[in-house]
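In: sequence isn't available, so here's the structure alone:
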């Protein structure tokens, strides 16, 4: 049994009090009273792209949820779209646990970015949000301009966090600190300025998009 499956089986009961059973390989079945069973694949991949998603779906036609167990797992936008179109949930282990507990695992999306992604799409000046990665979006505006935005979930993003994001995903115009409880450090803002982007919270982002 793979290490990530062992951890998942052990932690489901701790997290939500459900029962988890190993089916085969990376597959587990989560059984929660008064909720549908969830057939989930527990992946240890560092990145999950469209090819990976298609392979899981072909191998497991009854799949309810694809879990990227590593906290550092990066999800590619095309893979996300395929899963959502097929009615398969995706995201972190915490997302899987919430989905199993609430009975909506098939529609669940990564908890870290779900609210912020929805907020972007519902903001008045925005006409389209194209998801390149779980945390990177190309946002089209009614003015005709577009902005590439990175979502950074750190409590207090540092200069290194901003530089690492830029290095991993390429240039962005805006780094949006989506954690509601913290603020980017002055060093993070300075690092963004050196790279050619702005580091900001939602209120600043709204104004930036409104006037772009």
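Out: Nice, I can see it. Keep in mind it's a predicted model, so treat the numbers as computed, not measured.

In: use CA for all of it now, contacts and neighbours both
Out: Noted.

In: what's downstream of the helix or strand hosting residue 150, the next helix or strand?
Out: Using DSSP states H and E, residue 150 falls within strand 146-152. Using DSSP H and E, the helix or strand that follows strand 146-152 in sequence is helix 159-169.

In: which other helices and strands does that following helix contact?
Out: helix 186-195 (3 or more CA pairs under 8 Å, 6 or more residues apart in numbering; DSSP states H and E).

In: for the helix it packs on, buried residues please.
Out: Residues 188, 189, 190, 191, 192 are the ones in helix 186-195 that count as buried (16 or more other CA atoms under 10 Å).

In: got TSV for those, with distance to residue 63 too?
Out: Formatted as TSV, those follow (distance: CA to CA, whole Å):
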residue	distance to residue 63
188	40
189	42
190	44
191	42
192	40
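
In: tell me which of those residues is nearest to residue 127?
Out: Lowest distance from residue 127 to those (CA to CA) belongs to residue 192, with 26.0 Å.

In: which residue ranges form the helices in the protein?
Out: Assigned by DSSP state H, the helices in the chain fall at 3-16, 50-59, 77-85, 93-102, 111-122, 159-169, 186-195, 202-211.

In: alongside the first one, take a look at this:
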């Protein structure tokens, strides 16, 4: 909690104070105060989110403070339907400054999530985890897609996602500035999946 308060207070334009338990209050000029729960959990499921909400019914945002925190898809749906934002510490500070804490979602995956939802050939989309999607195309083809945000994913990043979340058809490197390493691409081939950027993924979805 002390680290979270210190980190947020260091951000230009923000103040942070402890309220009680896991709850903090964040202030930003010309924006409403944000009541945020700071969670140290490595994985946040719906039961955990519901427990926080029961303890703090006025919460605006649930922050998974660990960089490695994993969010289940059902948790994301639950929080969005309750008007509670979710995501990393970076997501929280940006949302407090922008005044949209109640609707904010994890900034690492926000744009890639929107790209998938807006792509015309995607008929159905199910979010299993923050970084794992199962999509059904208009052709009837079903694909399981995993997202990796590293600048240059290596073979270990590919294998780690596969080991933690199970087999996928495609691993999408969502970092806009990087590219998968040749080792990552070879690791994907060995596992039986493709490691791609958005332009390659669009072509895969177009022809699947």
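Out: That came through, no problem. Keep in mind that what you see is a predicted model, and the values were worked out from it rather than measured.

In: got the helices of the first structure as JSON lines, with distance to residue 149 of the first structure columns?
Out: Converted to JSON lines, these look like this (distance: least, CA to CA, whole Å):
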{"stretch": "helix 3-16", "distance to residue 149 of the first structure": "31"}
{"stretch": "helix 50-59", "distance to residue 149 of the first structure": "21"}
{"stretch": "helix 77-85", "distance to residue 149 of the first structure": "14"}
{"stretch": "helix 93-102", "distance to residue 149 of the first structure": "23"}
{"stretch": "helix 111-122", "distance to residue 149 of the first structure": "10"}
{"stretch": "helix 159-169", "distance to residue 149 of the first structure": "11"}
{"stretch": "helix 186-195", "distance to residue 149 of the first structure": "12"}
{"stretch": "helix 202-211", "distance to residue 149 of the first structure": "10"}
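
In: looking at these, which is buried most?
Out: Of all the helices of the first structure, helix 93-102 carries the top mean neighbour count, a mean of 22, counting by mean count of other CA atoms under 10 Å.

In: what span of the second structure is it aligned with?
Out: Aligning helix 93-102 of the first structure against the second structure (TM-score structural alignment) gives residues 89-98.

In: what angle separates the strand holding residue 150 of the first structure from helix 202-211?
Out: In terms of direction (axes from the mean of the first three to the mean of the last three CA atoms, to 10 degrees), strand 146-152 of the first structure departs from helix 202-211 by 170 degrees.

In: which part of the second structure lines up with strand 146-152 of the first structure?
Out: The aligned range for strand 146-152 of the first structure is 142-148, by TM-score structural alignment.

In: and the nearest residue to residue 159 of the first structure once chain neighbours are set aside, what is it in contact with?
Out: The shortest distance from residue 159 of the first structure to any non-neighbouring residue, by CA to CA, 6 or more residues apart in numbering, is to residue 188 (3.8 Å). The contact partners of residue 188 of the first structure, by CA atoms under 8 Å, 6 or more residues apart in numbering, come to 157, 158, 159, 160, 161, 162, 199.

In: from residue 196 of the first structure, how far out is residue 188 of the first structure?
Out: 12 Å (CA to CA, to the nearest Å).
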